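K.L.:
pasted the sequence and its predicted model underneath.
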Amino acid sequence: MNWMYNFSMKIAELLMPLVALFSSKIRVFWSGRKGVIDAVGDFRKRNPGALIWFHVASLGEYEQAKPLIKALKERNSTHKIAVSFFSPSGFEPAKNKPQKEVDFICYLPLDTPRNASDFVANLKPSYVFFVKYDLWNNFLSELKNKKIPIFLISAAFRQDQLYFRQKGFFRNQIFFFDHIFTQNQESQKLLDGIGFHTHTLAGDTRFDRVWETAQSAQEFPEIYAWTGGKPTFVLGSVWQEDMEILIPLINQNNNYKWIIAPHSMDPKPMEMWQSKLKKPSVYYSNWDTNLPSDILFIDNVGMLSSLYQFARIAYVGGGFGKGLHNILEPLGFGVPVLFGKVHNDRKFPEAKTSHEIGCGFKVKNFEELIGIVESLEDQGNYELAVKAAQTWLAENVGATDRILNVLTRWMGKA
């Protein structure tokens, strides 16, 4: 299996330049990785000493990593922090603005034995953290061979994953880790079931992140003035499938101001949605605040997590498509959140739990959406949902501290 995996990686590496000619996404994916190993080497020549490496798949996992990154940097500011991304949707937004506690960001090269060996040799990490998933066999094997401590944080495993269905190549990747920090007890049971016992139930670091964001949210005085004290509905990371049921709601409901933050910054979907909306709308990037409007399109990246401070109710997109986005961000502000009914909520345990405790609400069509919005307009129902969100957050904050307590065995006070 190992040779088949390496062969497939080599073929992918050879074909990528050709595929990039026909796909803009692959072009960004491929071009961003050119020269990355040399860039790592240049960075380390200028910045020797201890370094902690975090690998994340995309932006959501980077948000999960941030509380631990911040805590480790505060404990010892002399340690450099490097973050690698697999996906352009994570790397591209991160590279375009300062990352306070992070000294270096880059793409992770394709997982060939040569790339793994050269990357690790140039980066020279003292400790390595993978976040939630996105495990790469050759990188893990190289780190293990060099006896560099490897940790997995915010892990949330499922019975149907290959790690637990059969012995061999994929299961072996679990045993490369020195310690795994899980989000839930189910993950612990699955690890015990395959004989991996060096794990700790720490919880989900996203709770720490959303709590921190809620405590120090970015201020937007112009948006505050625009709301004028009127209830505001924030639609975050929405896709076309979400807007198909949200546009009729907006057109017939005059009780709210509406903030719409699309998943993609492609202007075409926003222009299409705007043409179907019956209320006046503006774009944040060229907003004339003197013009009356009920709808504000957020056509840039990086604001959304703080925009939920304005919400009475939030809707988070992606549930009808490839995957639900982060519903914990609005819940961190005590805001009830609606979302499309996901096909497999085992992949999104926060959706299942929020629904069960009464602060998250699944919708599968426009009729259900209307019914839940009307229910939340009852003050009693609304206060129950807010209380459920606040209680859930308070019960789950602290994953970062639990991880740090265990890490002292390897890292001391660093």
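P.N.:
Yes, it's here.
K.L.:
please make it C-alpha for all contacts and neighbour counts, starting now.
P.N.:
Will do.
K.L.:
I figured residue 276 hits residue 247, correct?
P.N.:
Yes - between residue 276 and residue 247 there is a contact under C-alpha atoms under 8 Å: 7.3 Å.
K.L.:
who has more neighbours out of the two?
P.N.:
residue 247 (16 against 11; other C-alpha atoms under 10 Å).
K.L.:
next up, the contacts around that one.
P.N.:
273, 276-277 (C-alpha atoms under 8 Å, 6 or more residues apart in numbering).
K.L.:
what of residue 290?
P.N.:
Listed by C-alpha under 8 Å, 6+ apart, residue 290 has no contact partners.
K.L.:
roughly how far apart are it and residue 222?
P.N.:
Plainly put, residue 290 is 11 Å away from residue 222 if you go by C-alpha to C-alpha, to the nearest Å.
K.L.:
likewise for residue 29?
P.N.:
Taken as C-alpha to C-alpha, the span from residue 29 to residue 222 is 36 Å.
K.L.:
okay, now the one to match up with it:
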Amino acid sequence: MPRLIYSVIFYLLTPVILLRLLYRAIKAPAYAGRWFERFGFFTPSDSCKDIIWLHAVSVGETLAAVPLVKALQAKYPDHRLLITCMTPTGSERITAAFGDSVDHCYAPYDAPDAVARFLKRVQPKMLIIMETELWPNTVAACCKRQIPVILANARLSEKSARGYGRVSGLSSPMFSQLTAVAAQHGDDGARFTALGLPAENLHISGNIKFDLDLSIQIRQSAAALRQQWSGSSQRPIFLAASTHRGEDEIILQAFSLIKQSVNDALLVLVPRHPERFNQVGDLCLEAGFSLARRSNNDLTDTADILLGDTMGELMTFFGACDIAFVGGSLVANGGHNMIEPAAWGKPTLSGLSVFNFAEVSRLLAEAGGLSLVENAAALAEAVITLIKNPEQAQQMGRQAQQIAEANRGALDRLLVVIDNSLSG
């Protein structure tokens, strides 16, 4: 009965959902396209191969899935991967990362008819969901058709667990239907079982984001970019990555303080969402800074700030900077992936809101590779200290990198879970 009520509400809200897509299309026109996919109208390109369906809701999950997709392609060459997402930026990342080596579309809305239509057309042999993008009707429909559902690299914060607990009549059956959950940490796993996941279906595999691959090509690109940005004067480069609304102002306040002590510092500012690029550029100019844009290939010789207004380059930016701040953390957003700068051996800074990466931030902070700051003044002080004490910055970077290296191996453990579920 709870799922029936949920489905009725979903259908009633569908016009509102579509209006929201139109509203978002004002700033990001791609939201106005490919609506038919969101209602389950999709046909795989190769009808002769069995499909493994992998869902990555947006950019972060897509990037985390890159090594997994490559491993699945190597392990199951007779299968075709279908990768779904919910956002245009996620779609762009999937296309850029995999091209036509995979099928791709938007995931169907969690309405019974859309899900049924999609499953009938695709007939997947397995559904792998990245992290926590769970939908009751999708899970139930797969269970009914005996399609294994794996929650990969799963995390569940206390806040999210409380939310699921408030609708236990709907969420408990869904958790009980999951074939396997490969959780990042034991605390995540305990929350899943408390919400209804059978204990035998829980596996603690670690975080596959530690298994990222810094190829020779990306290392060379980062080195070239660093030389371009720092110039002959070797100016220090401070990267503020994946910033959110309300956070850019704090970064700019901090940078004003930094410039008073380190006048030649360059801030590379990368907003999380592309629809905010121009807005953040305007904020930089209003604050009195000279601005260069990455999308224009502007020179940074005389610029105070380089606006990272491109997609798909953030990993390279981490390799090119001296100090990295990971955004979504000075506002109540839960933070973003600080494993990436750690893998490069960069001293890493973050705000206090890190519930999306609670275990990662704990490991890095305890090892001395991550410093948490609460406001603009504290951020500025941390950056100035690291710039003026390069040995301290190098030591902090080494400690971060050691944690990144020590926690690799989650991908192999996840592949065992997937193989057992697919063959079983």
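P.N.:
Noted; the coordinates are in hand. Predicted, not measured: the structure shown is a model, and the values here were computed from it.
K.L.:
export the contacts of residue 247 of structure 1 to TSV and tack on secondary structure and distance to residue 194 of structure 1?
P.N.:
Below are the contacts of residue 247 of structure 1 laid out as TSV (DSSP: H, G, I helix; E, B strand; the rest coil; distance: C-alpha to C-alpha, whole Å):
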residue	secondary structure	distance to residue 194 of structure 1
273	helix	49
276	helix	53
277	coil	54
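K.L.:
in structure 2, what residue corresponds to residue 371 of structure 1?
P.N.:
Here residue 371 of structure 1 is matched to residue 381 in structure 2, going by TM-score structural alignment.
K.L.:
helix or strand: which one has its match?
P.N.:
Using DSSP states H and E, residue 381 of structure 2 maps to helix 376-388.
K.L.:
now do the buried residues in that helix.
P.N.:
376-377, 379-384, 386-387 (16 or more other C-alpha atoms under 10 Å).
K.L.:
likewise for stretch 392-402 of structure 1?
P.N.:
392-393, 396-401.
K.L.:
again with stretch 167-183 of structure 1
P.N.:
Result for stretch 167-183 of structure 1 [16+ other C-alpha under 10 Å]: buried residues 170-171, 173-183.
K.L.:
same deal with stretch 222-235 of structure 1?
P.N.:
226-227, 232-235.
K.L.:
could those be laid out in a markdown table, adding secondary structure?
P.N.:
What follows is the buried residues of stretch 222-235 of structure 1, written out as a markdown table (DSSP: H, G, I helix; E, B strand; the rest coil):
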| residue | secondary structure |
| --- | --- |
| 226 | helix |
| 227 | helix |
| 232 | strand |
| 233 | strand |
| 234 | strand |
| 235 | strand |
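K.L.:
ranges for the strands of structure 1?
P.N.:
Assigned by DSSP state E, structure 1 shows strands spanning 51-56, 80-85, 104-107, 127-131, 150-155, 179-182, 199-201, 232-238, 257-262, 281-283, 295-297, 313-316, 337-340, 360-363.
K.L.:
distance to residue 212 of structure 1 added to these, as CSV?
P.N.:
What follows is the strands of structure 1, written out as CSV (distance: least, C-alpha to C-alpha, whole Å):
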stretch, distance to residue 212 of structure 1
strand 51-56, 20
strand 80-85, 20
strand 104-107, 22
strand 127-131, 19
strand 150-155, 17
strand 179-182, 21
strand 199-201, 21
strand 232-238, 19
strand 257-262, 21
strand 281-283, 28
strand 295-297, 25
strand 313-316, 19
strand 337-340, 19
strand 360-363, 20
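K.L.:
which one of those lies nearest to residue 95 of structure 1?
P.N.:
With respect to residue 95 of structure 1, and counting by C-alpha to C-alpha, the nearest of those is strand 104-107 at 7.1 Å.
K.L.:
give me the mean deviation of that closest one from structure 2.
P.N.:
Its aligned residues in structure 2 lie a mean 1.3 Å from strand 104-107 of structure 1 after superposition (mean C-alpha distance after the TM-score superposition for structure 1).
K.L.:
what's that strand packed up against?
P.N.:
Helices and strands touching strand 104-107 of structure 1, by 3 or more C-alpha pairs under 8 Å, 6 or more residues apart in numbering; DSSP states H and E, are helix 36-46, strand 80-85, helix 88-95.
K.L.:
the helices in the stretch 151-300 of structure 1, which residues?
P.N.:
Under the criterion DSSP state H, counting those that start in this stretch, helices of the stretch 151-300 of structure 1 are mapped to 162-165, 169-174, 185-193, 205-215, 221-227, 240-252, 267-276.
K.L.:
aligned partner of residue 235 of structure 1 in structure 2?
P.N.:
Match for residue 235 of structure 1 (TM-score structural alignment): residue 240.
K.L.:
OK, contacts around the residue lying closest to residue 95 of structure 1 once chain neighbours are set aside?
P.N.:
Computed as C-alpha to C-alpha, 6 or more residues apart in numbering, the closest residue to residue 95 of structure 1 that is not its neighbour in sequence is residue 105, at 7.1 Å. When contacts are counted by C-alpha under 8 Å, 6+ apart, residue 105 of structure 1 touches 82-85, 91, 95.
K.L.:
what about 7 Å?
P.N.:
Going by C-alpha atoms under 7 Å, 6 or more residues apart in numbering, residue 105 of structure 1 touches 82-84.
K.L.:
burial of residue 106 of structure 2, as a residue count?
P.N.:
Neighbours of residue 106 of structure 2 using other C-alpha under 10 Å come to 25.
K.L.:
separation between it and residue 277 of structure 2?
P.N.:
24 Å.
K.L.:
over to residue 97 of structure 2?
P.N.:
From residue 97 of structure 2 over to residue 277 of structure 2 (counting by C-alpha to C-alpha), the distance is 22 Å.
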